[in-house]
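Asks: what's the 3D shape of this:
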Amino acid sequence: MSTSRPVVLITGTSSGIGLETALAVARTDRHVVATMRDPGRDEALRTAAREAGVADLIEVRRLDVTDPASVLACVAAVVADHGRLDALVNNAGAGHVGTLELDGVAKAREVMEVNFFGVLTVTEAALPHLRVAGGRLLTVTSVGGVVGQPFNEAYCAAKFAVEGFMESLHPVAAGVGVRVTVVEPGAVASEFVRNAGAGEMADRVAAAGPYAVALQNYLARTADAFAAAQSSAEAAEAVAAALTADRPAFRIQTSERARAFVGVKLADLDGDKVTGLTAGWVS
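Replies: All right, here's what the predicted structure looks like:
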């Protein structure tokens, strides 16, 4: 069976930016394959899709970015069922707050597995089909993929890696007809933030030993930042706009605050502005 509408596969759609992106893309009259590790968590998306009048344009499938067999099976089934794959939105990810001495290398590997290698696994599976379609490859990264942030070492390392990979892939993919874009949200009010553990402040500080004061200061600053965060829906609109633009930029921020923050790094040749800024977060 061939689907006449463009087909867009989005990872990590059970909540937050992923859920809202599925809705925003469906509103552009594209067929959305909304994937999630546990399809049993699809009720929020299905309810929102019905309320938005796009339920017939969204299907839910299982895809675990850390399981290559799951990824290959999902992508193959989408192409078999619809005859095409026009775009991939890599959105699935996991936050982590911590520091190396307390967490160890094993935790950093775990964060990289989800946020970096998971992106590569899905991208590898999708690229042959995106080439055929002359399609789009979008990856939701973070301002943390440009500016390193205290107690986000593993998370930022993974997002830096994704940005470096996609920036390097961009001209290669363009040569075979695939446009590559990274979308960089700043602070977003979503379940992702709660999953990162920001609400467990007291327990984290108590276990932080010599890092306790710095961590307490960081968590307090972060709580203030997320009090003024943009909504997941606003961030998702930026993703949908990048997907539908004729010539999307490689790097797109989802808000003016995100643009200003990323701008500090991109204009900072020796690193003093960034490290001076973030030092104030922990002192």
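Asks: please make it C-alpha for all contacts and neighbour counts, starting now.
Replies: Fine.
Asks: tell me, how many residues neighbour Ala34?
Replies: 27 (other CA atoms under 10 Å).
Asks: assumed it was part of a strand.
Replies: Yes - checked against DSSP: H, G, I helix; E, B strand; the rest coil, Ala34 lies within a strand.
Asks: identify the residues contacting it.
Replies: Going by CA atoms under 8 Å, 6 or more residues apart in numbering, Ala34 touches 9-13, 22, 58-61.
Asks: let's have these in JSON lines, adding neighbour count, distance to Gly145 and secondary structure.
Replies: JSON lines is the format used below for these (neighbours: other CA atoms under 10 Å; distance: CA to CA, whole Å; DSSP: H, G, I helix; E, B strand; the rest coil):
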{"residue": "Leu9", "neighbour count": "25", "distance to Gly145": "23", "secondary structure": "strand"}
{"residue": "Ile10", "neighbour count": "27", "distance to Gly145": "20", "secondary structure": "strand"}
{"residue": "Thr11", "neighbour count": "28", "distance to Gly145": "19", "secondary structure": "coil"}
{"residue": "Gly12", "neighbour count": "26", "distance to Gly145": "18", "secondary structure": "coil"}
{"residue": "Thr13", "neighbour count": "26", "distance to Gly145": "21", "secondary structure": "coil"}
{"residue": "Ala22", "neighbour count": "34", "distance to Gly145": "23", "secondary structure": "helix"}
{"residue": "Ile58", "neighbour count": "21", "distance to Gly145": "29", "secondary structure": "strand"}
{"residue": "Glu59", "neighbour count": "15", "distance to Gly145": "30", "secondary structure": "strand"}
{"residue": "Val60", "neighbour count": "19", "distance to Gly145": "28", "secondary structure": "strand"}
{"residue": "Arg61", "neighbour count": "20", "distance to Gly145": "28", "secondary structure": "strand"}
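Asks: now the second one, please; I'll put the structures next to each other:
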Amino acid sequence: MATTRTVLVTGTSSGIGLSTAALAARAGWQVVATLREPARAQALTTRAEAEGVVLDVRALDVTRTAEVEALVDSVVETYGGLDAVVNNAGMGLVGTLETLDLDDYRRAMEVNYFAVVALSRAAMPHLRASRGRLVTVASVGGVVGQPFNEAYCGAKFAVEGFLESLHPVAAAAGVGVVVVEPGAVATSFAASAVRDRDALLAAAGPYEGALRAYLTRTESVFADAQHPDEVAAVILDALQAEAPPFRVQTSPVATAFAGMKLADLDGSRVTGTTRRWLDG
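Replies: Have a look, this model is predicted:
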């Protein structure tokens, strides 16, 4: 049996996934770092060299279930087992019902929700065998719905419900399930959700004023965003702690934001707060 623990991390070309792969390898894990486009691996390999660690970098499109299953089988064949998974790959999408189409919503669900289900399902027999850990990067947007993020938050709400339901079942089989909830993080994630600000505003129609106010507020929030290494440190703790909680936020700001929802039984505090974001 292998003595080095093996973890599979998705979405490692940048941001949280890149930091998680590097920190886990530095902590002694054998890291299989996946990304959709191998051509975007330069930042990952540069960080690995700087840390003095070796990563097993592999291509993976998390929306292709057959590819996901084949990769898990290959990892198990290579290393003799699988001790942990970090579901990190995801996508943001800014817009609302009348500015997005159904294919946009379906794409958000495929990347942010169904990909998590597919990888978790493929990995679970191996995690049972190792009594391992299934860690998923969700978001405070999986707890508090946010304006112009219906597609993204809807998918992240689904992730939270799926994993909260799975948690006791997996625990009975010896597998720990953890959801990590970051707030604003200094990565390219937010920018990728708003690829062309001017075009987004031009297409907003009657929602232009509210969207402009939302984008201005969001830019100010991300100006003080958390560093991805800080989030990765929380993920590493979730991987290694003897008995981590099911749900963990990555900063006091994220904890306070998520706590607003959990203490708001009728929803008025949440919707009152987010409605004010749209006032110019």
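Asks: so which of the contacts of Ala34 of structure 1 is the closest to Val111 of structure 1?
Replies: Val111 of structure 1 lies nearest to Gly12 out of these, by CA to CA, at 15.3 Å.
Asks: give me the three-state assignment for the spatially closest residue to that closest one that is not a sequence neighbour.
Replies: Nearest residue to Gly12 of structure 1 in three dimensions, chain neighbours excluded: Ala92, at 4.0 Å (CA to CA, 6 or more residues apart in numbering). When classified by three-state DSSP, Ala92 of structure 1 comes out as coil.
Asks: where's the residue mapped onto Ala92 of structure 1 from structure 2 relative to Ala138 of structure 2, distance?
Replies: Under the alignment (TM-score structural alignment), Ala92 of structure 1 pairs with Ala89 in structure 2. Ala89 of structure 2 is 10 Å from Ala138 of structure 2, where distance means CA to CA, to the nearest Å.
Asks: so between those two, which is more surrounded?
Replies: Regarding Ala89 of structure 2 and Ala138, a neighbour count based on other CA under 10 Å identifies Ala138 as having more, with 30 against 24.
Asks: give the equivalent position in structure 1 for that one.
Replies: With TM-score structural alignment as the criterion, Ala138 of structure 2 pairs with Thr141.
Asks: in stretch 40-49 of structure 2, what counts as buried?
Replies: 41, 44-45, 47-48 (16 or more other CA atoms under 10 Å).
Asks: what's next to that stretch, contact-wise?
Replies: So stretch 40-49 of structure 2 is in contact with 12-14, 18, 22, 35, 54-55, going by CA under 8 Å, 6+ apart.
Asks: and these, which two are the farthest apart?
Replies: Ser14 and Val54 (16.7 Å).
Asks: more neighbours, the two?
Replies: Taking neighbours as other CA under 10 Å, Ser14 of structure 2 and Val54 compare with Ser14 leading, 19 against 16.
Asks: wait, what's in contact with that one?
Replies: Contacts of Ser14 of structure 2 by CA under 8 Å, 6+ apart are 43-44, 187-188.
Asks: one more pass at 6 Å, please.
Replies: Taking CA atoms under 6 Å, 6 or more residues apart in numbering, we find Ser14 of structure 2 in contact with no residue.
Asks: what do you get for Pro185 of structure 1?
Replies: Taking CA under 6 Å, 6+ apart, one finds 142, 253-254 in contact with Pro185 of structure 1.
Asks: measure the residue mapped onto Val178 of structure 1 from structure 2 to Arg5 of structure 2 for me?
Replies: Correspondence of Val178 of structure 1 to structure 2, assessed by TM-score structural alignment: Val175. Using CA to CA, Val175 of structure 2 is found at 15 Å from Arg5 of structure 2.
Asks: if we can go back for a sec, the match of Val178 of structure 1 is in contact with Arg131, isn't it?
Replies: Yes - in this structure, Val175 of structure 2 is within contact of Arg131 by CA atoms under 6 Å, at 5.1 Å.
Asks: the more surrounded of those two?
Replies: Val175 (24 against 18).
Asks: residue contacts, the more buried one?
Replies: By CA under 6 Å, 6+ apart, the neighbours of Val175 of structure 2 are 128, 131-133.
Asks: including secondary structure and distance to Asp279 of structure 2, could those residues go into CSV?
Replies: Output for the contacts of Val175 of structure 2, formatted as CSV (DSSP: H, G, I helix; E, B strand; the rest coil; distance: CA to CA, whole Å):
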residue, secondary structure, distance to Asp279 of structure 2
Arg128, helix, 50
Arg131, coil, 49
Gly132, coil, 47
Arg133, strand, 43
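Asks: max pairwise distance over these: which two?
Replies: Checking these with CA to CA, the most distant pair is Arg128 and Arg133, at 9.0 Å.
Asks: neighbour-wise, which of the two wins?
Replies: Using other CA under 10 Å as the criterion, Arg128 of structure 2 and Arg133 rank with Arg133 on top: 27 against 19.
Asks: next, find the distance separating the more buried one from Ala43 of structure 2.
Replies: Distance from Arg133 of structure 2 to Ala43 of structure 2, by CA to CA: 27 Å.
Asks: same check on Pro245 of structure 2?
Replies: From Pro245 of structure 2 to Ala43 of structure 2 the distance is 32 Å (CA to CA).
Asks: again, but for Ile16 of structure 2
Replies: Distance from Ile16 of structure 2 to Ala43 of structure 2, by CA to CA: 12 Å.
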